[in-house]
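*Asks:* let's see this in three dimensions:
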Amino acid sequence: MAVQGVDVLVVGAGAVGRSIAFALASAEPAVRVALAGASGGVAASTAAGAMLGALGEVTDQTARTRHGRLRTELAVTAARTWPAWRERVRAHAGTGTGVPRPDGYGTGTFVVLNAVSSPLDDASFTAIAQAAAEHGRGCQETSPSDIPGYHPLDNDRALRAWYLPEEGFLDARAWLATLDAALATLPNVIRTPAGTLTTLPAHGYLLDTPAGTFRAPRAVVAAGAWTTPLLEALDPDLPVVPVLSAAGTALTAAGHQPLPTVIRTPNRAYACGLHTVPQADGSRYIGASARPCLTPTSHPTAGALRFLLDTALSQLDHHLTTAAITRTHHGNRPIALDGHPVIGPTPKDGLWVASGTHRDGLHASPLIATTVTEALLAPTGTAAPLPGPLAAFAPSRPLIADLTTKEAAAEAAAHHAALAAEAQMRPPLTGAWPRMLTDSYRGLMDRAYAGMPDGYVPPPDLAPLAYEESGPALAELAAVYLDRHSAHFA
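*Replies:* The predicted structure is shown next:
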């Protein structure tokens, strides 16, 4: 089969990959784009709750760290791009089918503060309001009893709540279908299954797929939790921050009155908080569990499903006890070794990466797509760092550590305590038991973090990988990257 020449290869067909392909092809009709990857599977996008939250992901930790504040700035900027981006995509989608299908887009989020966690929630609840004031976003205190569709058990009820009127949301599955419809109208986009990416001897990249072989001078790897093995196969010495998986499980429930807004808790217990999101067909998305993994996983676990149902029915809406569970979602969020995005040009000529977005990929996809497109279409074909907050998240950076080892271990211990509290774990109320449990969490984390190589401080989201049996493998992964980075930039 003949090799077909294109201008850009986009490897990875999640929300970020599809958005980059759309932005490139719609901005410049002469640019030919090959978009490779499966449209379903267990990628993050197909399982996402799609809370387009500029403030909902803010925590006390993000508010007090440099890169956390940059992530909030990135999220706020992305939120402002969504209305125009959505109309642009839907306009293209509509040219092929007449009227684009409903995508479940809406605005409004309630953040509830209950006691089914730890003091982490209190600090993050305050940080959300402070971030709203700093960025000029709406944040209003409201009575939890006034939240439509909120019916917790009495002993799990919230005593305070914020209403964030500008926080957006949509149905991720419907949005991906809209993106597909828009891409189908662009004659300069070629969709292919996933394939093997290799380097050409002279210059450029070759993508070999079941649908054909494609050659291009530039490639953008947006393969989510599958990014690192793809890059390792391409160039085992390439110093790009490794991307791991944060496996997540969620549910769709139907049969009850549709929700008008998102209802969620603050981020807690290594995860994105408990939340329910209105869907385009009137059902409710309920999410989400979180489990860091060295490699992607293919199925939800019984423990994740039990945890999700227990917490959703007790903390959000016990009326859902009789709801039909119409779908189980399972996906692999791409989380980088240091917990931050991996976006921009690599030291390898013409090779770009857009991954490591963790829970922010779908929300940030318009901003990532337009920024990467502008850089790729620049007359000089610039490989300079991307502008704004994205400049801090270059793929071949020193590992980010905004917290000291001691601070990160303490933060991880607090998340562990929050997980125990949300699971309704109660220590014996005799002697020093409550304090002993807290001290044991701290000791566990101190030992786990002490096992990591110098120069690597695991983010709290990855702490379970450090203290479980995967600890030595995580330490080895970090050591290999640190050596590879030092060798390349020596």
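*Asks:* for the rest of this, base every contact and every neighbour count on C-alpha atoms.
*Replies:* Will do.
*Asks:* what helix or strand does the residue nearest the centre of the chain sit in?
*Replies:* The centroid of the chain falls nearest to Arg359 when counting by CA atoms, centre = their mean (2.0 Å). Assigned by DSSP states H and E, Arg359 belongs to neither a helix nor a strand.
*Asks:* same thing with Ala161?
*Replies:* Element membership for Ala161 (DSSP H and E) is strand 160-169.
*Asks:* tell me which residues in that strand are buried?
*Replies:* Ala161, Trp162, Tyr163, Leu164, Glu166, Glu167, Gly168, Phe169 (16 or more other CA atoms under 10 Å).
*Asks:* next, the structure of the following sequence, for comparison with the previous one:
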Amino acid sequence: MSSPEVVVIGGGVMGCAIALRLATRGLRPVVLERSVPGAEASSVAAGILAPRIEHGEPGVATRCGVRSRELHERLAEELRERAGVDVGFRRCGAMIVATEDGEDLEARARALIEGGAEAEHLDAGEARLREPELGPAVRGAIDLREEAQVEPPVLLRALAIAAERAGARFRSGATVRGVRTEGARVTGVLVDDGAIDAAHVVVAAGSWTALVPGLPAPAQVVRPIRGQLVHTERRPCIASRIVFGAGGYVVPRPDGRIVCGATMEDAGFAKEVTLGGVATVIARATRVFPALADAPLVSSAVNFRPASPDELPLVGPAGPEGLWLATGHHRNGILLAPLTAVLIAEMIAEGGTSIPDAAALDPRRFARGSA
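*Replies:* Here you go, the predicted structure:
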């Protein structure tokens, strides 16, 4: 295999999106995945594109999320053309519901509107007119019309197909044993069967970032947060929108499939679905939609979200020249993949980026903080 210009470590949605953006710029990336593309968090995620709900207050995270949500719509059309795949992008809207006294949704709605969101505060009756299956515990709601969803497993396959057609290459079963450097510059990576030379290495290994040998200090701050969710179904579907409430969420698909989630557990790399985790997810979902108590438990799943100390991703240069990080996205990996891919591709190809707020995501902020 001829030497690539860029090695991307990690074949999830993040790595595949980066490979596509690099390949469409005429670069020659190779994606290394220790299993098969999407074997980890990318295939398990719920696919929620709701930056206003995730972060609430205006700031870097919300601004980046909103930009990336809009990029998703264009990406969906691009993947339809390049790969012939519909990734399930739908601007279905989302609803935040209150199930406890003391939840001041009216003030939160005002803050969202002041921050630029298309938000509307609803009393309990108005909320049930829009989502009739909401249970009696619901005391009010905020309706957000711009939020969207996508189907992560389909998105992943479409990205991989499109990237390969654009010139990217994939190597499954490739375990990276180290990042090679010469002086202050990256020269490639070591894998089980030898070395791969490359001028640039992008680490998009998600929760496993800190386990890639030889990375500098910023990469070591990424830690896994376990999330458990369940899949059920109901026809006709239980709701038309994504609904957040009681500490969880319910994501309806048009064909009646439903994703309910999710726990947030600092459990290291213990990759088990637990009785307690499933019980928690079910309790939250049925508090908002009591009718789900009669729905079948189709399956359960678990994944790890890569979390950073300040809850912002690490995207950009990491130390030695030519080494880049694209990790630490926590619960927003699917949401932020298009924006991250553009940022990394622009930095590698042009030496800079047009993405606002890129400086706030610079991985070297942690190296400076530990100095």
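*Asks:* could I get the TM-score for this pair?
*Replies:* The TM-score (TM-score structural alignment, normalised by the length of structure 2) is 0.89; 362 aligned residues with a CA RMSD of 2.5 Å.
*Asks:* what's the residue nearest to the centre of structure 1 aligned with over in structure 2?
*Replies:* Alignment note (TM-score structural alignment): Arg359 of structure 1 maps to Arg331 of structure 2.
*Asks:* which residues does the residue nearest to that match when sequence neighbours are not counted contact?
*Replies:* Spatial nearest neighbour of Arg331 of structure 2, excluding adjacent residues (CA to CA, 6 or more residues apart in numbering): Arg305 at 5.9 Å. Applying CA atoms under 8 Å, 6 or more residues apart in numbering to Arg305 of structure 2 gives the contacts Ala41, Gly206, Ser207, Pro224, Ile225, Arg226, Gly227, Gly328, His329, His330, Arg331.
*Asks:* now do the helix ranked longest in structure 2: which range of structure 1 does it align onto?
*Replies:* Looking across structure 2 with DSSP state H, the single longest helix is helix 60-83. The alignment of helix 60-83 of structure 2 onto structure 1 (TM-score structural alignment) spans residues 70-93.
*Asks:* buried ones in the matching stretch?
*Replies:* For stretch 70-93 of structure 1, by 16+ other CA under 10 Å, it's 70-79, 81-82, 85-86, 89-93.
*Asks:* what's the mean distance for it versus structure 2?
*Replies:* Following the fit onto structure 2, the mean deviation recorded for stretch 70-93 of structure 1 is 1.5 Å by mean CA distance after the TM-score superposition for structure 1.
*Asks:* the strands in the stretch 51-200 of structure 2, which residues?
*Replies:* 94-98, 119-123, 140-144, 148-149, 169-172, 176-182, 185-191, 194-197, 200-203 (DSSP state E, counting those that start in this stretch).
*Asks:* just put the ones you listed in TSV and tack on distance to Ala46 of structure 2.
*Replies:* What follows is these, written out as TSV (distance: least, CA to CA, whole Å):
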stretch	distance to Ala46 of structure 2
strand 94-98	14
strand 119-123	22
strand 140-144	18
strand 148-149	8
strand 169-172	24
strand 176-182	28
strand 185-191	32
strand 194-197	34
strand 200-203	23
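*Asks:* wait, which of these is closest to Val278 of structure 2?
*Replies:* strand 94-98 (21.2 Å; CA to CA).
*Asks:* could you give the angle of that closest one to strand 119-123?
*Replies:* Strand 94-98 of structure 2 and strand 119-123 meet at an angle of 40 degrees, taking axes from the mean of the first three to the mean of the last three CA atoms, to 10 degrees as the criterion.
*Asks:* state the span of structure 1 onto which strand 94-98 of structure 2 is aligned.
*Replies:* Counting by TM-score structural alignment, strand 94-98 of structure 2 falls onto residues 109-113 of structure 1.
*Asks:* circling back: any idea what the residue nearest to Arg331 of structure 2 aligns with in structure 1?
*Replies:* Per TM-score structural alignment, Arg305 of structure 2 is aligned with Arg333.
*Asks:* which strand or helix spans that match?
*Replies:* Going by DSSP H and E, Arg333 of structure 1 is part of strand 324-336.
*Asks:* same check, this time on Asp446 of structure 1
*Replies:* Asp446 of structure 1 belongs to helix 433-450, assigned by DSSP H and E.
*Asks:* which SSE is immediately downstream of that helix?
*Replies:* helix 463-467.
*Asks:* give me the helices and strands touching that next one, please.
*Replies:* For helix 463-467 of structure 1, the packing partners by 3 or more CA pairs under 8 Å, 6 or more residues apart in numbering; DSSP states H and E come out as strand 291-293, helix 433-450, helix 471-489.
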